[in-house]
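Peer 1: how does the following fold in three dimensions:
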Amino acid sequence: MVKNSALPGPCTLCGNGRGRRVAGSWFCAACGWRYGDVPDPDLPLPRVDVVYYLRFDRRVKIGTSMRPRQRLASIRHEELLAFERGGRTIEQQRHRQFADAREGGEWFTLTRELRAHVKALRAEGDPWQLHARWLSEALQS
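Peer 2: The predicted model follows:
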């Protein structure tokens, strides 16, 4: 069994402080990035599209972005509920799936069904740690 311990410093990709030692190297427990590696600043980060679920009162916005930090900063919301990996196709599927709860545009009433979907996504982990893991995987491929 591999035990998570404190990294020598925060992960350069996601900022997490926990990691595991494998074959003499430290790896971030949250995103899997090898400790000490730094993404090449001269190259753009790979594209990682996400479908986001933002709550404002009893409404949820289901949208998509390839730069979620910038996008979420521009939308008034109370809570980031979840991320789901995918772009417009997944977003449109979710809009159809929850069409009965649509209030207008990309906003939906937080129904029991939508709450269950978000809960299943949250079971996979913290949205920002998931995004960092997806980014790490894309950088390693």
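Peer 1: C-alpha only now, for contacts and for neighbours.
Peer 2: Will do.
Peer 1: distance-wise, check the nearest residue to Ala29 once chain neighbours are set aside relative to Ala99.
Peer 2: Once flanking residues are discounted, Ala29 sits nearest to Gly19: 4.3 Å by C-alpha to C-alpha, 6 or more residues apart in numbering. Distance, Gly19 to Ala99, by C-alpha to C-alpha, to the nearest Å: 41 Å.
Peer 1: the structure of the following sequence is requested for comparison with the preceding one:
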Amino acid sequence: MTTCVLCGMGESVADAAGTGVRACAVCGWIVGDVPDADLPRPRVDVVYYLRWEGRIKIGTSAQPRRRLAAIRHEELLAFEQGDRVVEHARHVQFAHLREGGEWFRADAELVKHAAALAGATPPWHSHARWVADALRRNVS
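Peer 2: Alright, predicted model coming up:
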């Protein structure tokens, strides 16, 4: 098993095109490629869904590891690519469940929405893929 230099996770897998190139199974970064340390990391904004008991917080961050470490929660339900515009749209969408600030009642409708966003992919894996994709776009 090879640990990815970009996301720190994953196991390399053969490229689907059959070229013999190996990539991280989580983020898709090419094994052996090293991100240019002189270039800033791309900004990848996410809307996060955190559960604490019977409530869900819908917030946004460009640095989700740091942000989530500062918020008491039991479970990260999902990430959604987006910034404050998407966050605001979700606050409006689920306004009828608002309990205060960015916290909403963990009603079946909101839980289902978060589950649909996550699908079968763990949230941190989705984030790793988005960061890798953004890096590839910046290099191209």
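Peer 1: what's the counterpart of Leu80 of structure 1 in structure 2?
Peer 2: Applying TM-score structural alignment, one finds that Leu80 of structure 1 aligns to Leu76 in structure 2.
Peer 1: that match contacts Ala118, doesn't it?
Peer 2: No. With contact defined as C-alpha atoms under 8 Å, Leu76 of structure 2 does not count as touching Ala118 (10.0 Å).
Peer 1: anything in contact with each of the two?
Peer 2: Counting by C-alpha atoms under 8 Å, 6 or more residues apart in numbering, Leu76 of structure 2 and Ala118 have no contacts in common.
Peer 1: related to what we said a few turns ago, comparing Gly19 and Ala99 of structure 1, which shows the higher neighbour count?
Peer 2: Gly19 (27 against 14; other C-alpha atoms under 10 Å).
Peer 1: which ones are touching the equivalent of the more buried one over in structure 2?
Peer 2: Residue pairing (TM-score structural alignment): Gly19 of structure 1 is matched to Ser12 of structure 2. Listed by C-alpha under 8 Å, 6+ apart, the contact partners of Ser12 of structure 2 are 1-4, 22-25, 31.
Peer 1: which of those does structure 1 keep?
Peer 2: Mapping the contacts of Ser12 of structure 2 onto structure 1 (both residues aligned by TM-score structural alignment, their matches' C-alpha atoms under 8 Å) leaves 1, 22-25 still in contact.
Peer 1: of the residues you listed, buried ones?
Peer 2: 22-25 (16 or more other C-alpha atoms under 10 Å).
Peer 1: okay, the residues you listed in JSON lines with distance to Ala69 of structure 2 and secondary structure next?
Peer 2: Listed next are these as JSON lines, based on distance: C-alpha to C-alpha, whole Å; DSSP: H, G, I helix; E, B strand; the rest coil:
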{"residue": "Arg22", "distance to Ala69 of structure 2": "32", "secondary structure": "strand"}
{"residue": "Ala23", "distance to Ala69 of structure 2": "29", "secondary structure": "strand"}
{"residue": "Cys24", "distance to Ala69 of structure 2": "25", "secondary structure": "strand"}
{"residue": "Ala25", "distance to Ala69 of structure 2": "26", "secondary structure": "coil"}
